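>>> Okay, predicted coordinates and the sequence, questions at the end:
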Amino acid sequence: MNYSLRFRLCAWITAAVLLAAALAGFASFESARTEANELQDAQLTQIGTLLDARDLSVPPPQNLASTTTDPDLYIEVQILGRPDVGDKAVFPSNLLDGLHTLSINHEEWRLYVISLDNGDRIAVGQRTAERDEIANIGAMSTIVPLLVLIPILLTMIIGVITLALRPVARLSQQIDHDPNRCLQSPLSIAQLPDEVAPLVRSINRLLARQSRQLEQQKRFISDAAHELRSPMTALMLQAENLSAADMSETARERLQRLQAGLGRSAALIEQLLSLSRAQAQTAAATQSVRLVDVLHKVLEDLVPQAQARDIDIGVVAHDDVGVAAYELDVATLMRNLLDNAIKYTPPGGTIDIGIHHVGDEATFEVRDSGTGVPDNLIDQLWRPFFRVPGTTAPGAGLGLSIVSNIVDKLSGRVSVRNVAPDEGRGLIIAVHLPAQP
């Protein structure tokens, strides 16, 4: 199962940043909260010390309570041992001097107790809930900048990772855009990360070996076809000369089978030569070839073959469109597509040919009324010598392989699909090439 390196890097780094931010935020929150509580303890202590230093004459207890409009800042001051405190919470009188935390009337209080020089003992207290609220507000103020920084930091991380992987994406686009060029010239390692460059060098070495093997294979096919062409022509001539001689019906029947076999072998050799020419890397064509003109020439050779099988050929050319290609390549492409369609269309069937100009593409489409191809085998049609199982039509399985090589050489694309069941049956092959005016 494939995965995205960019996604994984972003996910892992994001998780690490969030974890670090959570730990830092928790530590900062607790530290700020502790400092706030210590500050409030110091405040209680300072109030008690101030009362002691001023040697206050003690008024009625209820007047010792501080008054403020903010309930969160409310501080209670009581003289211990005085029962007359109204409806306020009564602090225990047996508390030792110093800081205490205790529960009074189901409320948590934080108290500071101090003995005055006049013998009185006072307690300065604050509700714990109010202290905690103040501490939490102060602690949260330290986390807010961190919360604001996290999305900014994550955005920067994703941007940096995307920027770092951009050369790899460009390399992938380069290979996808012109895969044949990669076999002729090495992939550039300029601007690639040091961690990726060794991989690209290995790919270049692999492509170089593959290119050499392909060239050897092409050269062998071309040489073998050329070497077989002359002997095959001589055999066909001798068989034809032999047919003029007197012979029995049995011998003549065998001779006819021999001639048919020689014809198939000669056709295979011609297809091998066509495949070799299609695979050859030639300079890009600069002239524009009109598809309609090439089609007319190809049909002149193939119409008699279709008429012999009572196949009706229709042509719909909406646009007089041209492509940048050699006429021989376009003619070979059309001839192989139409030859296949004639072979696999039953007698009395139809073949529809279309030439269209859509956007910046010229489309040559062939639709037959044959049996079609199983969907799971369509991707294999371009393999050399592949034939659909159960096929009885003559051929070696090279026609569509030749078409595929020519389309690649012309920087085009080809699509294959079966005719929809509600429209009948058959196969539709469409070749899309870069159009020229």
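Right, received. Where do you want to start?
>>> When you work out contacts or count neighbours from here on, use the C-alpha atoms and nothing else.
Noted.
>>> Show the residue spans covered by the strands in the stretch 301-437 of the chain.
Remark: strands assigned in the stretch 301-437 of the chain by DSSP state E, counting those that start in this stretch are 312-317, 322-324, 350-358, 361-368, 413-418, 427-436.
>>> Please work out which of these is packed deepest.
For the strands of the stretch 301-437 of the chain, the largest average neighbour count (mean count of other Cα atoms under 10 Å) is found in strand 361-368, namely a mean of 24.
>>> From the contact counts, what lies against that one?
Under the contact criterion of 3 or more Cα pairs under 8 Å, 6 or more residues apart in numbering; DSSP states H and E, strand 361-368 touches helix 327-344, strand 350-358, strand 427-436.
>>> Name the residues that touch the last one?
This means strand 427-436. When contacts are defined by Cα atoms under 8 Å, 6 or more residues apart in numbering, strand 427-436 is touched by residues 288, 321-324, 357, 360-373, 407, 410-419.
>>> rewinding a little: output the strands of the stretch 301-437 of the chain in TSV, with distance to residue 32 appended to each entry.
Formatted as TSV, these follow (distance: least, Cα to Cα, whole Å):
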stretch	distance to residue 32
strand 312-317	80
strand 322-324	74
strand 350-358	68
strand 361-368	68
strand 413-418	66
strand 427-436	68
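>>> for those, which one sits closest to residue 2?
For these, distance to residue 2 was read as Cα to Cα. The smallest value, 26.1 Å, belongs to strand 413-418.
>>> starting at the chain centroid, how far to the closest one?
23 Å (Cα atoms, centre = their mean, to the nearest Å).
>>> Presented hereafter is structure B, for comparison with structure A:
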Amino acid sequence: MGWQIAAASAVVVVLAGLTTLALSPLLGRGRPEHGGGPDRDDEILRSTLLVAGVIGVAIAGVAGFLIARRAVAPLGEALARQRRFVADAGHELRTPLTVMHTRAQLIARRMEPQDPALPAMRQLLDDSRVLGEIVDELLASAVLTADPGRGEPIEVRALLDEIARSMAVLAQAREVQISVAGPPGVWVTGSRVALRRALAALVDNALGHTPPGGWVQLAVDVRGEHVVLAVTDSGEGLAGLDPAELTRRFARGPRAADGPGGRRFGLGLALVQEVASAHGGTLTLGPAPTGGARAELVLPIRS
């Protein structure tokens, strides 16, 4: 790309020079004679250089646009190939995973309740179901990235209620209160599976960093043309950490999550950010008014 810019710059300089030589007689010919001399020659030269400069800037702008367009084209092709690969891989994996899950179900049904292998078989069923959901999420993500408008309508308050119910057992085990706030009837467009996973990851992290007796709240709010899905906790907060730094993969605080303090996100927050981007939204992380942490998933509202 460097040589292309250098070549374009050289062409602009040459064209500007040629334009100066070509326009000098024309500019001088159209003016009435008031006597020759250095002043008149300087005026003609300034006018000629001004015209040549304008033409040179225009040519440079066009050349820069064409070069930039050519440089970005391979990136767009690479992203398109990546989306096709994800979609093709998802389609290829979906059928064998469905067959495996069905076979595991049949085996589990034929096993006696007292069979010692039954718990392992039930765990296999859960694992195969999770793999199927991951494949569905990959397919949905590929579709949403290519065309964000192809998602399904999602009522976000119902989604938050569902997540709170599924995480209630974990919250009780950690002696943390979990609640949901916000109006019903607010809709977004996207992948329900992907959004559920993203919000569940935020809730799981909030529960892991909230001490016994604390609380975690899921809330929905409407701000203009956007819906804000917030997860707020009364835990240790960010302890001066940079929120932007925590969105990197495998980012962690100064201490591990299972130590005396410090937040650790691993892949979780980076994946949540990718889900937000696929839905045309953003993820923000900051301190909560109560001293804990607050994560906000901001998505376009469904019109």
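Noted; the coordinates are in hand. Not measured: the values here are computed from a predicted model.
>>> Put one on top of the other, what's the TM-score?
Laid over one another, the chains give 0.61 as their TM-score (TM-score structural alignment, normalised by the length of structure 2), with 275 aligned residues with a Cα RMSD of 5.2 Å.
>>> returning to what we had before: so which of the strands of the stretch 301-437 of structure 1 is nearest residue 131 of structure 1?
When those are compared by Cα to Cα, strand 413-418 sits nearest residue 131 of structure 1, at 74.5 Å.
>>> Run through the neighbouring helices and strands of the closest one.
helix 399-409, strand 427-436.
>>> Of those, which is nearest residue 183 of structure 1?
helix 399-409 (12.9 Å).
>>> Just want the angle from that closest one to strand 413-418.
For helix 399-409 of structure 1 against strand 413-418, the angle by axes from the mean of the first three to the mean of the last three Cα atoms, to 10 degrees is 150 degrees.
>>> what's helix 399-409 of structure 1 packed up against?
Here helix 399-409 of structure 1 touches helix 249-279, helix 327-344, strand 413-418, going by 3+ Cα pairs under 8 Å, 6+ apart.
>>> TSV please, covering these and showing distance to residue 222 of structure 1.
Shown next, in TSV, are those (distance: least, Cα to Cα, whole Å):
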stretch	distance to residue 222 of structure 1
helix 249-279	6
helix 327-344	16
strand 413-418	25
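>>> Most tightly packed of these?
Buried most deeply of these, by mean count of other Cα under 10 Å, is helix 327-344, with a mean of 21.
>>> chain center to that helix, what's the gap?
Chain-centre distance of helix 327-344 of structure 1: 36 Å, with Cα atoms, centre = their mean.
>>> quick one: that helix to strand 361-368, angle?
Going by the same axes, to 10 degrees, helix 327-344 of structure 1 makes 20 degrees with strand 361-368.
>>> what do we get in structure 1 for residue 222 of structure 2?
Under the alignment (TM-score structural alignment), residue 222 of structure 2 maps onto residue 357 of structure 1.
>>> isn't its match right next to residue 319, touching?
Yes: if you go by Cα atoms under 8 Å, residue 357 of structure 1 and residue 319 touch, sitting 6.1 Å apart.
>>> hang on, the earlier thing: out of the helices and strands packed on strand 361-368 of structure 1, which is closest to residue 175 of structure 1?
Of all those, strand 427-436 sits nearest to residue 175 of structure 1, with 18.9 Å by Cα to Cα.
>>> any idea how far the aligned residue in structure 1 for residue 297 of structure 2 is from residue 410 of structure 1?
Under the alignment (TM-score structural alignment), residue 297 of structure 2 pairs with residue 431 in structure 1. Using Cα to Cα, to the nearest Å, we find residue 431 of structure 1 at a distance of 11 Å from residue 410 of structure 1.
>>> and what of residue 278 of structure 1?
From residue 278 of structure 1 to residue 410 of structure 1 the distance is 10 Å (Cα to Cα).
>>> Could you do residue 142 of structure 1 as well?
To residue 410 of structure 1, residue 142 of structure 1 is 65 Å away according to Cα to Cα.
>>> now residue 152 of structure 1
48 Å.
>>> quick one: which of those two has more around it?
The residue with more neighbours, out of residue 152 of structure 1 and residue 410, is residue 410; 20 against 10, by other Cα atoms under 10 Å.
>>> which residues sit in contact with that one?
324-325, 433-434.
>>> let's go with 7 Å and repeat that
Neighbour list for residue 410 of structure 1: 325, 433 [criterion: Cα atoms under 7 Å, 6 or more residues apart in numbering].
>>> now residue 151 of structure 2
Residues near residue 151 of structure 2 by Cα under 7 Å, 6+ apart: 144, 189-191.
>>> try residue 140 of structure 1
By Cα under 7 Å, 6+ apart, the neighbours of residue 140 of structure 1 are residue 29.
>>> what's the answer for residue 360 of structure 1, then?
The contact partners of residue 360 of structure 1, by Cα under 7 Å, 6+ apart, come to 434-435.
>>> distance of it from residue 238 of structure 1?
52 Å.
>>> what does residue 265 of structure 1 give?
For residue 265 of structure 1 relative to residue 238 of structure 1 (Cα to Cα), the value is 15 Å.
>>> With residue 280 of structure 1 instead?
In this view, residue 280 of structure 1 and residue 238 of structure 1 are 33 Å apart by Cα to Cα.
>>> And the two? Which one has more around it.
The neighbour comparison of residue 280 of structure 1 against residue 238 (other Cα under 10 Å) goes to residue 280, with 15 against 12.
>>> so where do the helices sit in structure 1?
Ranges of helices within structure 1 are 5-54, 128-177, 179-184, 197-243, 249-279, 291-308, 327-344, 399-409, based on DSSP state H.
>>> Pull out the buried positions in the third one.
Within helix 179-184 of structure 1, the residues that qualify as buried by neighbour count (16 or more other Cα atoms under 10 Å) are 182-183.
>>> Can you give the contact residues for it?
Surrounding helix 179-184 of structure 1, the residues in contact under the criterion Cα under 7 Å, 6+ apart are 175, 207-208, 211.
>>> Find me the equivalent region of that helix in structure 2.
On structure 2, no counterpart of helix 179-184 of structure 1 exists by TM-score structural alignment.
>>> Give the aligned range of stretch 38-56 of structure 1 in structure 2.
Stretch 38-56 of structure 1 corresponds to no residues in structure 2, going by TM-score structural alignment.
>>> got a list of what residue 419 of structure 1 touches?
By Cα under 7 Å, 6+ apart, residue 419 of structure 1 lies in contact with 425-428.
>>> which one in structure 2 is aligned with it?
Under the alignment (TM-score structural alignment), residue 419 of structure 1 pairs with residue 287 in structure 2.
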